[in-house]
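Novice: mind folding the following:
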Amino acid sequence: MVDSNLSFVRSEMLQEQTPPLAERGAVKWMRTNLFATPVDTALTIFALLLIAWFLPPMIRWLFIEAVWTGPDRSVCSTVAQGGIQPDGWSGACWAYVNANFNQFMYGRYPIEEHWRVNLVGIMFVLLLIPLLIPKVPYKVANAVTFFFIFPIVAFFLLVGGWFGLSYVETPLWGGLLVTLVISFVGICVSLPLGIVLALGRRSKMPIIKMFCVIFIETIRGIPLITVLFMASYMLPLFLPPGVTFDKLLRALIGVALFASAYMAEVVRGGLQAIPKGQYEGADSLGLGYWQKTRLIILPQALKLVIPSIVNTFIGLFKDTSLVTIISMFDLLGTVRQHFSDANWASPQTPMSGLIFAGFVFWIFCFGMSRYSIFMENRLDTGHKR
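Specialist: So this is what the prediction gives:
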């Protein structure tokens, strides 16, 4: 019997309809992120006005009025279209960067031997990229090649003196080459050494714990400039007569030890964040100290402190500029060294050179930061629903 009060019964469902424009696409994103509240709206408008005021002059100075080629500083006092501005000020002097590009990259490394540096760079990229991509197989073989075989091959190629290669002394090295060498060695040494120091500081053996505490607190208590100065000028005073070390090697040791002390505290923070139940669970399985540490504790601890580890790496990469204090010239030091070049002494060259150096540093640091975010998202499985 049909209810007389029932006027309509739906026999089929309506098809899906497109959400309103205000609830989808770019409009929804702007409403959510830029104009959600009156305060957000005011801040967005202020930011847009600031960009509109700052961006056009910057683009005009960097690109439109910039000088890209030329033999000397005379081209940097003119506008790209020709003619001198009333105040004598033109755009960026990229001609200065173009003329000194090889020295910014290689320092005073012999021009005819640049192929050796290029070959090392190609090997570095070809080994690093598969190591960073999770799905690429043979990670163990790749890691062994990258961290152990590659440094030996790079040493013989860059220094020379063997296999018919001419010897190139390290005082001739400079520019981006020195920056990458110091940062690569510092990163590869500081992480494992920092892990050992962090474990030693948490050790129950008094001598090991005291040694690690003294080392970490001493290194962290002095600036890197002091470490480099002592490694370069003070260390030879304590060596036996006739015994000496290459200045670059001393800088590498100083930077690696300095970074390892900071890395130790980063790793120790991760170790302290691991719940006690993880240790007890490992003990209940009958695992020894090293098995427990390698299989359970360290993987979790390192995952927790990935942002801090990469932050230390970025700081180390930028701190390579401090080797100028021991008369070594990385990228920034080489750029600054050419400010006194009479052929390019003009108001535009210092700013152009510093912007170029800053952009190169930013590329590497931004790359490390983005890969850190990628690894965080990939390893963030503990709280996914």
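
Novice: for the rest of this, base every contact and every neighbour count on C-alpha atoms.
Specialist: Will do.

Novice: quick check: buried residues in the helix or strand harbouring residue 121?
Specialist: Per DSSP states H and E, residue 121 falls inside helix 114-132. Within helix 114-132, the residues that count as buried by 16 or more other Cα atoms under 10 Å are 116-117, 120, 127, 130-131.

Novice: same list, those residues, but as TSV with distance to residue 293 please.
Specialist: TSV is the format used below for these (distance: Cα to Cα, whole Å):
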residue	distance to residue 293
116	41
117	39
120	35
127	28
130	27
131	24
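
Novice: tell me the one of the residues you listed nearest residue 263?
Specialist: Top of the list for closeness to residue 263, among the buried residues of helix 114-132 and by Cα to Cα, is residue 131 at 21.6 Å.

Novice: quick one more, to check against the first:
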Amino acid sequence: MSNQNIRKWLKKNLFNTWYNSILTLVCVWLLIYAITNIFNWILNQAQWSVIQANLPLFLVGRYPAELYWRLWLVLAIILSLSIVSLAVFTQRFASRWNAILPIAWALSFPVVLWLISGGLGLQPVDTNLWNGLLLTLVTAVISIVISFPLGVLLALGRQSKLFVIRNFSILYIEIVRGLPLIGILFLAQVMLPLFLPIEFRLDRVVRGIAGLTLFSAAYLAENVRGGLQSIPSGQYEAARALGLNTVFMMLFIILPQALRAVIPALVGQFIGLFKDTSLLSIVGLLELTGISRSILAQPQYLNRYAEVYLFIGLLYWVFCYAMSLASQRLEKQLGIGKR
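Specialist: Predicted structure coming up:
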């Protein structure tokens, strides 16, 4: 854009009247003033030693240091699959990877959990030692993986013609959506063990994941139901004309189109679930927010709230923005939104 075009744009949009000119100058002054003060605080006043000294606690909590190699291996697996996925989305690999990639991600899921938790030849690591960002990611990913198929089943159940299945799905969705997440988390921590045999004790982390999953599934069900309702009736008629029964019609014709239509809503729900893991600190789990509170309780780090919460806010933003970018790439790959 040439200088002349820039001047025309500024005159048209920012300085077209005397009061817009004054408002523009005031806004520019406030913006410069705010940015100057923020950078002055970041560079000269903030005490970032609280982050440097407690970085392992923020990232992996009290996970044994001698077992960090397992976490590095997990990171290598995830990064490798992510790089391959990115290459597939940008059409740098052959289309056969489109079928292999979901299988690879599915197989990596139990391997990653095995490396983190131990067992089957590896030293077990108690979940009480899973803290910080590690616990946030584990609870968020497991909750997303489980709540997605559960939400799809609830959406299909709400569309079912069977009285019991339809009304059970409606009752579950409406009850859960009418309760706050923190209430469901408390119920999962206190009430869930009462429905299980005495000798079968659920871990606190498992109970937290159960609460997040049950809550998220109800909202995912409504998102998927919106996608199902957007499918034209002609698609159902065409599937029946091909001789497909209800199961195959839903599995191969209707459901893929419905999920494709609601990808933005689904990713928004996943991002919300990732941020909702911060409520686990209220029920005693030291995820990212909980470990931050325990650090701030140390006498040498009192009143370091701004530095700590700015740091964890940055971590939340990085992961949420990464999910948003992945969603945009997927939408572009599938041609969603194009007319």
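
Novice: what's the TM-score here?
Specialist: Here the TM-score for the pair of chains, by TM-score structural alignment, normalised by the length of structure 2, is 0.89; 333 aligned residues with a Cα RMSD of 2.5 Å.

Novice: picking up where we left off before, show residues contacting the helix holding residue 121 of structure 1.
Specialist: 106, 136, 139, 142-143, 145-146, 150, 154, 157-158, 177 (Cα atoms under 8 Å, 6 or more residues apart in numbering).

Novice: what's the helix or strand for residue 222 of structure 1?
Specialist: Residue 222 of structure 1 belongs to no helix or strand, assigned by DSSP H and E.

Novice: map it onto structure 2.
Specialist: Aligning on TM-score structural alignment places residue 222 of structure 1 opposite residue 179 in structure 2.

Novice: quick check: longest helix in structure 2 by residues?
Specialist: Across structure 2, the longest stretch assigned as helix under DSSP state H is helix 305-334.

Novice: that one: average distance to aligned residues in structure 1?
Specialist: Following superposition, helix 305-334 of structure 2 is found to deviate from structure 1 by 1.4 Å on average (mean Cα distance after the TM-score superposition for structure 1).

Novice: quick check: that helix aligns to which part of structure 1?
Specialist: Taken onto structure 1 by TM-score structural alignment, helix 305-334 of structure 2 occupies residues 350-379 there.

Novice: quick one: residues contacting the residue lying closest to residue 172 of structure 1 once chain neighbours are set aside.
Specialist: Closest residue in space to residue 172 of structure 1, ignoring its immediate chain neighbours: residue 108 at 4.8 Å, by Cα to Cα, 6 or more residues apart in numbering. Residues near residue 108 of structure 1 by Cα under 8 Å, 6+ apart: 172-174.

Novice: which of those does structure 2 keep?
Specialist: Retained in structure 2: 172-174, out of the contacts of residue 108 of structure 1 (criterion both residues aligned by TM-score structural alignment, their matches' Cα atoms under 8 Å).

Novice: need the residues you listed in a markdown table with distance to residue 274 of structure 1, neighbour count and secondary structure, can you?
Specialist: Output for those, formatted as a markdown table (distance: Cα to Cα, whole Å; neighbours: other Cα atoms under 10 Å; DSSP: H, G, I helix; E, B strand; the rest coil):
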| residue | distance to residue 274 of structure 1 | neighbour count | secondary structure |
| --- | --- | --- | --- |
| 172 | 47 | 13 | helix |
| 173 | 44 | 23 | strand |
| 174 | 43 | 23 | coil |
